[in-house]
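In: Sequence and predicted model, in that order:
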Amino acid sequence: MIPSLDSIFARLRLRQLRLLIELDRCGSLHKAAEAMAISQPGATKALREVEEILGVPLFVRQPSGLVANDAGRCVVRYARLIHSDLGHLRDEMLGIVQGQGGHLAVGSIMGAMPMLVGALGRLRRKQAQLSVEIAENTSANLLEQLDEGRLDLAICRPGVGRNTSDYVFMELAQEPLAVVAHPQHPLASAQALEIGDLSHYRWIVYPANMPMRQALERELNEAGVEVPRYPLETSSTFATFMLLEEDPTLVAVIPSAVAAFAEQRGLLVSLAVRLRALSEPFGVVHRVGSPLSHAAQLLVEELLTP
């Protein structure tokens, strides 16, 4: 039987939560104890105490080491959120004492990165001592990092998450798409193209089931063109640029804002193929019940300012 909230609050200690995080990371009581500078018997005792407080076992022993069970993964996720919130508390208090500063961890999908960089530039001119950690990834991975407390907020699509009601969403923009290639691609100078004209070229695509991949496959299907059988899959902007540089016959779909940035610098060209925007807009996302830090609130203001 799961104990009451008052019982958990009275008995559970922050150091015990830190042990659960280290156990999940290390998979070993010995390594977790080393990370926390405590003895292994002390770590074993602390784990037993947490399991007794919560009334359920949290880890199982497997050949690979200690592995969290379903209950353990749930507790570890909330332990990380609490750890992250305490980090925000310290950073915000430090900012108050020093008059400015703080730390901000923000994630972004590729297409929103130009918007994020612009907003961060404006914010850092006002808060010069602000420390910022930036992660670029898919919406699904960014939502996982939000759930684990690794990010303060993300600019992505909450629709790919397991439960959209877990998130606060503030819409920012639609995401037009562009077909791009190396400046020496055979079709680089063509004035008008249909997507079927690219059927003989190999594609660089986003991973399966991601919105940008689905948008490309929709366009190909509607044009009666076979979906690429052997694409190069990556969610990395840099990898996409490097692959186009290495093989000038490749083509890729990326957000128009990123394409414009790269085209201005001579890294690639946008081919004369019209694609529709993604059906779901992107925006600022953070978890329900996790108040934004002062620095995160300031960034949101910059993002929402026309």
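Out: That came through fine.

In: From now on I want contacts and neighbour counts done on CA atoms only, so please keep to that.
Out: Will do.

In: Any buried residues in the longest helix anywhere in the chain, and which?
Out: Determined from DSSP state H, the single longest helix within the chain is helix 70-98. Residues of helix 70-98 classed as buried by neighbour count (16 or more other C-alpha atoms under 10 Å): 72-73, 75-85, 88, 91-92, 95.

In: ok, and here's another one to check against it:
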Amino acid sequence: MLDTWSLRVLAEVAEHGSFSAAADALTMTQPAVSRQIAALERRAGVRLFHRHPRGVVPTAAGELAIGEAREILGRLAALEARLGAYAQLRGGQVRLSAFPSANTAFVPAAIRRFSAAHPGVEVGLVRGGPGDVRSGAVDVALVTDWDLPGDGVELVPLLDEEHRVALPTGHRLAGRTTVALRDLRGETWIEGGHPDCLGPLTALTRALGGPPRVGFVCDDWTGKQALVAAGMGVTVVSTLAAAAIRPDVVLRPTSPALPRRRLLAAVAPRDRRTPAAAAMLTVLTSLAVGYR
């Protein structure tokens, strides 16, 4: 099998027109270059150069071999350059998945910060979860401890989210600094998609004397806020979504306090993690500090 060094020697001999000049360019001796070409000819079973007193001239077979050698060497050089850019975050991509409340402000801020630091890396926000991290389809997946994945991914804690009740500004309880959950027993509740839902908040069920009376289901945070603002019901809002709350909706802590929800980043183990995924994890970890 031909090796890349032999191809480079072949290309240099063709470029310089003699074994001695190629030897100088390659920091080799002239006999070593001659032996390398002779070995190539034996392997190929055909003469590649006509030897003359003042140099060498490629044969027809040699012209073919030289063209192929230059193309292969060029492609290898391009591959090395691309891998170098990938390792040094001058190129490549990172694919991030999240859930709606994380996408209101936290994820856009992370993408903006990452792109400013690594403009050559393409960032994609895609649908997926921890299973897609295991398969390699997603590089970083934001998840909560309400729905932890199995083996095959590493979970990095980012922050513990608080939950507050969202009320329209004109609500009878909006002026209070803390809202007693028992005072919400007669309210209509607005449910959302997992994990942006009323969720495993058993304290809420206990305080209400039973499950919340759900009148509306809306997965979209914009729609949920609009329903609250219109006085159609109340809902629970996490720390991440609170950053994007509209002005005609107020958030109030509750008594008793609703349990917190942990936000984590699911990533591949270190030995399989891409440089871009590691860099995105650093950005997410740094950004989460501001939410604590």
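Out: Good, I have the coordinates. Computed from a prediction, not measured in an experiment: that's the story for all the values here.

In: Mind checking the TM-score on these two?
Out: Overlay of the two chains. TM-score (TM-score structural alignment, normalised by the length of structure 2): 0.58; 206 aligned residues with a C-alpha RMSD of 3.4 Å.

In: hmm, back to that, please name every helix or strand in contact with the longest helix of structure 1.
Out: Counting contacts by 3 or more C-alpha pairs under 8 Å, 6 or more residues apart in numbering; DSSP states H and E, helix 70-98 of structure 1 packs against helix 14-26, strand 102-108.

In: Need the winner for burial among those.
Out: Each of those was scored by mean neighbour count; the highest is strand 102-108, a mean of 23, by mean count of other C-alpha atoms under 10 Å.

In: Now that one on structure 2. Mean distance?
Out: In the superposition with structure 2, the average deviation recorded for strand 102-108 of structure 1 is 1.7 Å (mean C-alpha distance after the TM-score superposition for structure 1).

In: list the helices and strands that strand packs on?
Out: When contacts are defined as 3+ C-alpha pairs under 8 Å, 6+ apart, strand 102-108 of structure 1 sits against helix 70-98, strand 130-136, helix 139-147, strand 153-156, helix 294-304.

In: Please convert the helices and strands packed on helix 70-98 of structure 1 to TSV, extending it with distance to residue 170 of structure 1.
Out: Below are the helices and strands packed on helix 70-98 of structure 1 laid out as TSV (distance: least, C-alpha to C-alpha, whole Å):
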stretch	distance to residue 170 of structure 1
helix 14-26	31
strand 102-108	14
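
In: Mind checking these for the one nearest to residue 216 of structure 1?
Out: strand 102-108 (20.6 Å; C-alpha to C-alpha).

In: Quick one: distance of whichever helix or strand comes after that closest one to the chain centre.
Out: On the C-terminal side of strand 102-108 of structure 1, the closest following helix or strand by DSSP states H and E is helix 113-126. Here helix 113-126 of structure 1 is found 18 Å from its chain centre; the criterion is C-alpha atoms, centre = their mean, to the nearest Å.

In: next one: stretch 76-85 of structure 1
Out: So, by C-alpha atoms, centre = their mean, the centroid of stretch 76-85 of structure 1 is 17 Å from its chain's centroid.

In: Provide the aligned range in structure 2 for that stretch.
Out: Stretch 76-85 of structure 1 corresponds to no residues in structure 2, going by TM-score structural alignment.

In: contact partners of that stretch?
Out: Outside stretch 76-85 of structure 1, the residues that touch it by C-alpha atoms under 8 Å, 6 or more residues apart in numbering are 17, 18, 20, 21, 24, 147, 148, 149, 150.

In: nearest to residue 169 of structure 1, of the residues you listed?
Out: For those, the closest approach to residue 169 of structure 1 (C-alpha to C-alpha) belongs to residue 147, at 14.4 Å.

In: so that closest one touches residue 287, yeah?
Out: Yes: using C-alpha atoms under 8 Å, residue 147 of structure 1 makes contact with residue 287 at a distance of 7.3 Å.

In: just to revisit the earlier point, nearest to residue 60 of structure 1, out of the helices and strands packed on helix 70-98 of structure 1?
Out: For the helices and strands packed on helix 70-98 of structure 1, distance to residue 60 of structure 1 was read as C-alpha to C-alpha. The smallest value, 11.2 Å, belongs to helix 14-26.
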